[in-house]
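> Sharing a sequence plus its predicted fold:
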Amino acid sequence: MGIVKISDELHEEIRKASTAMVRSINSQSEYWIKIGMLAELNPTMTYSDIIKEQLRQADVKAKDVSDE
């Protein structure tokens, strides 16, 4: 585990987002870092595609509500 230095402004945005997303500040930061890394590695995928793929890899069986 290491320490990542970020600006006070970014820290404040992470804090606000973590409250809205019901995550700790560290979990929110880790989530954004992971999604950003996946987006850079897969530039043709949308955010939704990335999330769907992560859920598929975790074997989450979620029903697509748009099919109803």
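Done, it's in.

> Please make it C-alpha for all contacts and neighbour counts, starting now.
Will do.

> all helices for this protein, in order.
Using DSSP state H, the helices of the chain run over residues 8-20, 25-41, 47-57.

> Buried residues, the second one. List them.
Neighbour counts using 16 or more other C-alpha atoms under 10 Å place 25, 28, 29, 38, 39 of helix 25-41 among the buried residues.

> same deal with the last one?
Within helix 47-57, the residues that count as buried by 16+ other C-alpha under 10 Å are residue 50.

> Next up, a structure to set beside the first:
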Amino acid sequence: MGIVKISDELHDEIRKSSSVMSRSINSQAEFWIKMGMLAELNPTLTFHEIMKRQLLKEVLTISEAIDE
């Protein structure tokens, strides 16, 4: 685990969003970082399409585990 330096303004936005989304500040930052990375890797997909793919990936992983 490392330390990432961000501006005070961005930290305030993360704090506000984390409260609305019922996530910790760290979890909210991690979510935004992951979504940003996925958006850069999939520039033609919308946010909703990226989320759907991630959810389907988790469902498949869970169902595969149940079958074993």
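Done, it's in. All of these numbers come straight from a predicted model, not from anything done at the bench.

> Tell me how they score on TM after superposing.
Once superposed, the chains reach a TM-score of 0.87 (TM-score structural alignment, normalised by the length of the first structure), with 60 aligned residues with a C-alpha RMSD of 0.9 Å.

> quick revisit: any idea which of the helices of the first structure gets closest to residue 2 of the first structure?
Nearest to residue 2 of the first structure, of all the helices of the first structure, is helix 25-41, at 11.8 Å by C-alpha to C-alpha.

> mean offset of the closest one relative to the second structure (after superposition)
Helix 25-41 of the first structure, aligned to the second structure and superposed, deviates on average by 0.1 Å (mean C-alpha distance after the TM-score superposition for the first structure).

> same for that helix, what does it pack against?
Contacts defined by 3 or more C-alpha pairs under 8 Å, 6 or more residues apart in numbering; DSSP states H and E place helix 25-41 of the first structure against helix 8-20, helix 47-57.

> switch to 7 Å and redo it
helix 8-20 (3 or more C-alpha pairs under 7 Å, 6 or more residues apart in numbering; DSSP states H and E).
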